[in-house]
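Student: Provided below for reference: sequence and predicted model.
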Amino acid sequence: MAEQKDNRILKVLLGIFILSLLGLGVWSYNTYQENEGIKIALNDEKAQIQMELDNISSEYSIEIEKGNVLSADLTDARDRIKRLVDSVSKLKTDVKVISILRRELANIKKDRQLLQDRINTLEVVNQNLALENENTLAALNTEIIKSQDQNSTIANLNSNMARASALIPTNFTPVGIIVRSSGKQIENDRASRVDDIKVCFTLPENPLATTGVTSFYLQVINPDNNVLGENKSKEFDGQKLAYSKVVQFNYKGKELDLCEVVGVNEDNIVKGRYRINLYNGPVLVSSSEMTLR
């Protein structure tokens, strides 16, 4: 009886042992599966964190390539991410590593937001400066245009004043004359009879014109294209003017009638058309023609 009782105890103990082994095996298997699941989850989280870090690093690179004024700060932040990723990639994935990554990612995201806020602020400032520069340039262009218009207006006024103040002769009339021994002058259009050529003209009243002694230059050209009279020359602005006689007069702003006789050599009095010009310095102020037969 005692032996049977001992056998039953052994069987019970054996059963308990087998059940314990089975329980341990199940527990070990479950624990293993749980650990593998944790490893997979940790690796997935690590990969996700690394991907976020890579994205932030790429954002920094884009801003740096734009030549952002914060390029130095962005470069430092990007290098920090690179160092973090390089160091963590060499470590075995566990809860401690993931904890470090989570903490660093949170700090990096915070820094990124601060940098982004600074970038946005600088962009607003730059936009305002650009707008201000555009407005300034537009205003400057407007002033330049106004100045050009004013200069043009002044130039036009000066030109108009110059024309208004110019002495322009009227009744410009050349004739051939016979000079009697008494000094009497008789008009004639026959070349064989003409002794000299007389030119008369009127200077009108002009309160804008310069008063005082003034010189005009009378030019008489015969049909052979010879300059009659004194046939001297005067240089104006690098160009020479051949003239027959200098006409001097004292202009006082009132109407003035003038007549000048150009003494000519008889050999230069020929039949044909004569051109008579009057110059005020280099400026031709009057011109006429006459014909001797």
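Tutor: Received it, and whenever you're ready, just let me know what you need. Every value quoted in this text rests on a predicted model; they were computed, and no experiment measured them.

Student: make it CA atoms for all contacts and neighbour counts henceforth
Tutor: OK.

Student: SS state for residue 276?
Tutor: strand (DSSP: H, G, I helix; E, B strand; the rest coil).

Student: give the contact list for it.
Tutor: Contacts for residue 276 were tallied using C-alpha atoms under 8 Å, 6 or more residues apart in numbering; they are 174, 218-221, 287-290.

Student: distance of it relative to residue 179?
Tutor: 20 Å (C-alpha to C-alpha, to the nearest Å).

Student: closest one to residue 141 out of the contacts of residue 276, please.
Tutor: residue 287 (46.5 Å; C-alpha to C-alpha).

Student: and the residue lying closest to that closest one once chain neighbours are set aside, how many neighbours?
Tutor: When the adjacent residues along the chain are set aside, residue 287 lies closest to residue 277, with 4.4 Å between them (C-alpha to C-alpha, 6 or more residues apart in numbering). Residue 277 is flanked by 20 other residues according to other C-alpha atoms under 10 Å.

Student: what about the strands in the chain?
Tutor: Using DSSP state E, the strands of the chain run over 170-179, 185-187, 196-203, 212-221, 232-236, 239-243, 245-251, 256-263, 272-280, 283-292.

Student: structure B:
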Amino acid sequence: MNKQNKIAWYKPLFILIFVLGLGASVLVFSNEPEGNVSSAVENGVSEEYFYENKETNVQKGILDSLITLKEAYDIAIQEKTALSEQLELERKNVENLMEIIKASENPSLAQLKVFRSQLSDSKLSLENKMAEIKKLKSQNKNLLTEIESQNVVMYKQKAENDTLILKQKKLESTLKDASKLSLSTFKVVALREKNSGAELETTKAKNTKKLKVSFIVNGNAVAKTGKRVFYIQVLDQKNTVLGDNKLIEFGNDKALVYSFIVSTDFQGKSVNVYGILNADGNPFKKGTYFVNFFDKQEIMGTASITLQ
């Protein structure tokens, strides 16, 4: 890329040097000393013919310089810079001057002087424009370098931010997992009542008056403290939900049919929790009963009991 940029810069500079060289030749030729006139007259050439021939040569030299100058403008315009429109206007002026010179027959010395002056102005204008283009390219190069540097800094900053965000998400996920409560020691027992009111465990369906379920909420120092609610689901042999048989929705397309609710005041330490399912006039039948323990819609554990 750098090599191509250098070649692109050398080409218009070489054209400018060539244009300036031609211009100098024209000026030197147009300012030949009067001694050349005297010499021509002495050799038998009329003074009038000499001046006419000289003026024709000067006219041709100016035209040749304009052709070379136009080519230089063509190359400069191909650079497609912010000054392209101005360069195109200057090239148009050169083309118009060429047409005028081509249409001029036997121009006078005054006309040639005007042509030379316009040629000089056009060359000077091109020199100024090329210098300005060079300056603009230098500024653009510096600006691109600065932008690239800023992009590198921004990329590094974005990479750092992404890393921090990823770490934060991992930390949040870790804290979320760590803050979840865990339950253990799931039990279910059948109870019968003595005449004295005392309750004893039993395995006989006909004697069972209630099912007592229990579990332990394990201690967790980072878990939210306060009242915690758990849902107990008791299923009989036909997978019928006993007890309240109520439906609760959790707002995330999740729902649960539960038998009863138990709650506890959790303060970060392990706590025993239990709940009771009474027969309520519906005696327990023989068979196996399954108990599921839920923290909202998430099942935390299971237990079962078989009544004879």
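Tutor: That came through, no problem. Everything quoted here is computed from the prediction, not taken from an experiment.

Student: related to what we said a few turns ago, would you mind checking the contacts of residue 276 of structure 1 for buried ones?
Tutor: 174, 218-221, 287 (16 or more other C-alpha atoms under 10 Å).

Student: kindly reformat these as a markdown table containing distance to residue 112 of structure 1.
Tutor: As requested, those are arranged in a markdown table below (distance: C-alpha to C-alpha, whole Å):
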| residue | distance to residue 112 of structure 1 |
| --- | --- |
| 174 | 97 |
| 218 | 91 |
| 219 | 91 |
| 220 | 94 |
| 221 | 94 |
| 287 | 88 |
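
Student: closest to residue 66 of structure 1 among the residues you listed?
Tutor: residue 287 (73.2 Å).

Student: pretty sure that closest one is touching residue 280, no?
Tutor: No - contact criterion C-alpha atoms under 8 Å: residue 287 of structure 1 and residue 280 do not qualify, at 11.9 Å.

Student: quick one on the thing from earlier: out of the strands of structure 1, nearest to residue 136 of structure 1?
Tutor: strand 283-292 (46.0 Å).

Student: who touches that closest one?
Tutor: 167-170, 172-176, 189-191, 270-279.

Student: 6 Å instead?
Tutor: The contact list for strand 283-292 of structure 1, computed with C-alpha atoms under 6 Å, 6 or more residues apart in numbering, reads 168, 189-191, 271-279.

Student: if you rank the residues you listed by neighbours, which is first?
Tutor: residue 278 (27 neighbours).

Student: can I get the strands of structure 1 in CSV with distance to residue 81 of structure 1?
Tutor: As requested, these are arranged in CSV below (distance: least, C-alpha to C-alpha, whole Å):
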stretch, distance to residue 81 of structure 1
strand 170-179, 95
strand 185-187, 112
strand 196-203, 95
strand 212-221, 92
strand 232-236, 82
strand 239-243, 82
strand 245-251, 94
strand 256-263, 99
strand 272-280, 88
strand 283-292, 84
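
Student: out of the ones you listed, flag the one nearest residue 134 of structure 1.
Tutor: Here strand 283-292 is closest among these (C-alpha to C-alpha), at 48.3 Å.

Student: any idea how far the closest one is from the middle of the chain?
Tutor: Counting by C-alpha atoms, centre = their mean, to the nearest Å, strand 283-292 of structure 1 is centred 51 Å from the centre of its parent chain.

Student: and the helices in structure 1?
Tutor: Secondary structure of structure 1, counting by DSSP state H: helices at 2-65, 71-89, 95-165.

Student: just name the most buried of those.
Tutor: helix 71-89 (a mean of 15; mean count of other C-alpha atoms under 10 Å).

Student: other SSEs contacting it?
Tutor: helix 2-65 (3 or more C-alpha pairs under 6 Å, 6 or more residues apart in numbering; DSSP states H and E).

Student: so the helix it packs on versus helix 71-89, what angle?
Tutor: Taking axes from the mean of the first three to the mean of the last three C-alpha atoms, to 10 degrees, one finds helix 2-65 of structure 1 and helix 71-89 inclined to each other by 160 degrees.

Student: helix 2-65 of structure 1 versus helix 95-165: what angle between them?
Tutor: Using the same axes, to 10 degrees: helix 2-65 of structure 1 against helix 95-165 is 10 degrees.

Student: helix 2-65 of structure 1 - contacts with which helices or strands?
Tutor: By 3+ C-alpha pairs under 6 Å, 6+ apart, helix 2-65 of structure 1 packs against helix 71-89.

Student: mean shift of the helix it packs on relative to structure 2?
Tutor: Superposing on structure 2 and averaging over aligned pairs (mean C-alpha distance after the TM-score superposition for structure 1), helix 71-89 of structure 1 comes out at 2.3 Å.

Student: that older thread, and which of the contacts of residue 276 of structure 1 is nearest to residue 117 of structure 1?
Tutor: The nearest one, if we look at these relative to residue 117 of structure 1 and count by C-alpha to C-alpha, is residue 287, at 82.0 Å.

Student: quick one: the aligned residue in structure 2 for that closest one from residue 164 of structure 2, how far?
Tutor: The alignment partner of residue 287 of structure 1 in structure 2, by TM-score structural alignment, is residue 301. Distance of residue 301 of structure 2 to residue 164 of structure 2, given as C-alpha to C-alpha: 37 Å.

Student: just residue 109 of structure 2 next, same as before
Tutor: 81 Å.

Student: please apply the same query to residue 306 of structure 2.
Tutor: According to C-alpha to C-alpha, residue 306 of structure 2 and residue 164 of structure 2 sit 54 Å apart.

Student: go on, residue 44 of structure 2?
Tutor: For residue 44 of structure 2, the distance to residue 164 of structure 2 - C-alpha to C-alpha - is 98 Å.

Student: now the contacts of residue 276 of structure 1 in a markdown table, with distance to residue 109 of structure 1?
Tutor: Formatted as a markdown table, the contacts of residue 276 of structure 1 follow (distance: C-alpha to C-alpha, whole Å):
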| residue | distance to residue 109 of structure 1 |
| --- | --- |
| 174 | 102 |
| 218 | 95 |
| 219 | 95 |
| 220 | 98 |
| 221 | 98 |
| 287 | 92 |
| 288 | 96 |
| 289 | 98 |
| 290 | 102 |
